[in-house]
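J.: coordinates only, sequence not included:
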């Protein structure tokens, strides 16, 4: 048995630990391994019936209350807990109870288990954002009470068996590996302050999914070199090098700086079927994304409201804290 006051006693200011239950632990471990800054992962069984010493067979009965879980040790100087949490939510369906992908049973219940107050605060903050994105939220959140390492053959299973079953796709592993922007640098301000910090149009657009008029907005025809960031959090979203002149009348981009910063959701409002795009850290409504656009170099058109964006000119990127992205502009 692994208890936190024993296992985590060697932590220092840079090394931290969080536990994720996200369906089959093979895929969740591979996802976390893929993120730069993660030091070590261990799969196991968490927070079940204290009278039961779990193994794969007993946990698979679905009667022990244990969750297939991944212990993630990470270097907080290289990756934030925000980044790990958003990556976790990117690959699970938080609306489901006791299942993920093709897997069914209480052992596949999603959950996030923290070991200290600082982690708890971050987990609760990110969970609030994710609750807003989903009509139902069934992710179990609480302190870790117990954790047993799984059998050795489960550890790094997909490394040992590259063709093994996984409910998380290869594209999602790649996306996690290629993360450029750490959301921990761009936390969302408290919601009650947003009406004060944003002008009326920006508030209506970002918080209530309003749309500003075409051809009557700040950036639809702007061509200056620089980076476009979320007006709420400052999280970088698009660069001028991926902006193109579109006949739509709103700022149009062929791609985002980092796919991890964009959250897509089906939008059936106004009798249409579209794909809404929101910012990762702020959950700000940005606009919509469309495929098959002949004007776009990539065929994709991110049609974005100017009111959702703040523009940082290239000359100001260094002093504004975006110097690390200058080579991408």
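T.: Arrived safely. Note that this is a predicted model, so its numbers are computed, not measured.
J.: every contact and neighbour count from this point should use C-alpha atoms.
T.: OK.
J.: list the contacts for the closest residue to residue 48 other than its chain neighbours?
T.: What sits nearest to residue 48 in space, not counting adjacent residues and going by C-alpha to C-alpha, 6 or more residues apart in numbering, is residue 66, at 3.8 Å. Residues in contact with residue 66 (C-alpha atoms under 8 Å, 6 or more residues apart in numbering) are 45, 46, 47, 48, 49, 54, 59, 106, 107.
J.: take a look at this one as well, against the first:
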């Protein structure tokens, strides 16, 4: 039996419901938790506070993955190609610093990989990539109703019109990296 090599990646690509749904389908991903990171206001933030845009936090997901199955680089490529990394503080209709594109690295190796992935993917975008690459900060798990949001609310309009198309893009671009075909 092979020992797992569990690692953590923390990324924000707009609304965490979208990013969570994407990574729940990726082979080697053990767990995805929606939450908040990168803010400057002390204490545990709430969704309402985050939505104000005043705390400085971004909506992020913390991904626990088995590096023996999927690499950190592959996690980042999937992340960068399933949201628009060229729009500053915005994804679709969601606007504000809480929706920024961000990669929070845990060590120098993750930072290096993030910088390489962003640079290499830059040639595929018409506009400049604005994804922030920052040292990981405290991660605050979001409230229960934000966990497994897509799985629990697929009939909701936001899920149908925003998340489902992202999942279709994931399935088209990264079929070989998914848990099931």
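T.: Perfect, thanks for sending it. No experiment lies behind these values; they were computed from the predicted model shown.
J.: after superposing, what score do the chains get?
T.: Here the TM-score for the pair of chains, by TM-score structural alignment, normalised by the length of structure 2, is 0.86; 170 aligned residues with a C-alpha RMSD of 2.0 Å.
J.: out of the contacts of residue 66 of structure 1, which are shared with structure 2?
T.: Mapping these onto structure 2 (both residues aligned by TM-score structural alignment, their matches' C-alpha atoms under 8 Å) leaves 45, 46, 47, 48, 49, 59, 106, 107 still in contact.
J.: ranges for the helices of structure 1?
T.: Along structure 1, the segments classed as helices by DSSP state H run 4-7, 25-33, 56-60, 81-91, 117-133, 157-160, 170-177, 194-197, 200-208.
J.: can I get those in TSV with mean neighbour count?
T.: Putting the helices of structure 1 into TSV (neighbours: other C-alpha atoms under 10 Å) gives the following:
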stretch	mean neighbour count
helix 4-7	11
helix 25-33	24
helix 56-60	15
helix 81-91	20
helix 117-133	16
helix 157-160	14
helix 170-177	16
helix 194-197	13
helix 200-208	19
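J.: can I get those helices in TSV including distance to residue 73 of structure 1?
T.: TSV is the format used below for those (distance: least, C-alpha to C-alpha, whole Å):
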stretch	distance to residue 73 of structure 1
helix 4-7	11
helix 25-33	10
helix 56-60	23
helix 81-91	10
helix 117-133	13
helix 157-160	18
helix 170-177	16
helix 194-197	34
helix 200-208	35
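J.: so which of those gets nearest residue 145 of structure 1?
T.: helix 4-7 (7.9 Å; C-alpha to C-alpha).
J.: what's that closest one aligned against in structure 2?
T.: The counterpart of helix 4-7 of structure 1 in structure 2, using TM-score structural alignment, is absent.
J.: who's in contact with that helix?
T.: The contact list for helix 4-7 of structure 1, computed with C-alpha under 8 Å, 6+ apart, reads 115, 144, 145, 146.
J.: same question, stretch 136-154 of structure 1
T.: Against stretch 136-154 of structure 1 from outside (C-alpha under 8 Å, 6+ apart): 1-4, 19, 26, 42-48, 54-56, 94-97, 109-116, 120, 131.
J.: mind doing that once more with 7 Å?
T.: If you take C-alpha atoms under 7 Å, 6 or more residues apart in numbering as the criterion, stretch 136-154 of structure 1 is touched by 1-3, 42-47, 55, 94-97, 110-115, 131.
J.: so where is that stretch in structure 2?
T.: On structure 2, the counterpart of stretch 136-154 of structure 1 by TM-score structural alignment is residues 128-146.
J.: next one: the matching stretch to chain centre, how far?
T.: Relative to its parent chain, stretch 128-146 of structure 2 has a centroid offset of 7 Å by C-alpha atoms, centre = their mean, to the nearest Å.
J.: end-to-end on it?
T.: Distance between the boundary residues of stretch 128-146 of structure 2 (C-alpha to C-alpha, to the nearest Å) amounts to 31 Å.
J.: one more: stretch 137-144 of structure 1?
T.: One end of stretch 137-144 of structure 1 sits 20 Å from the other (C-alpha to C-alpha).
J.: how many neighbours does residue 96 of structure 2 have?
T.: Neighbourhood size, residue 96 of structure 2 [other C-alpha atoms under 10 Å]: 19.
J.: per the alignment, name the residue of structure 1 opposite it.
T.: Mapped onto structure 1 by TM-score structural alignment, residue 96 of structure 2 lines up with residue 105.
J.: isn't its match right next to residue 68, touching?
T.: No: taking contacts as C-alpha atoms under 7 Å, residue 105 of structure 1 lies outside contact range of residue 68: 10.5 Å.
J.: residue 20 of structure 2 corresponds to which position in structure 1?
T.: Applying TM-score structural alignment, one finds that residue 20 of structure 2 aligns to residue 29 in structure 1.
J.: and if you look at residue 112 of structure 2?
T.: Taking TM-score structural alignment, the alignment pairs residue 112 of structure 2 with residue 121 from structure 1.
J.: gap between its match and residue 164 of structure 1?
T.: For residue 121 of structure 1, the distance to residue 164 of structure 1 - C-alpha to C-alpha - is 36 Å.
J.: so who does the residue nearest to residue 120 of structure 1 when sequence neighbours are not counted touch?
T.: Nearest residue to residue 120 of structure 1 in three dimensions, chain neighbours excluded: residue 114, at 5.8 Å (C-alpha to C-alpha, 6+ apart). Taking C-alpha under 7 Å, 6+ apart, we find residue 114 of structure 1 in contact with 18, 19, 120, 142, 143, 144.
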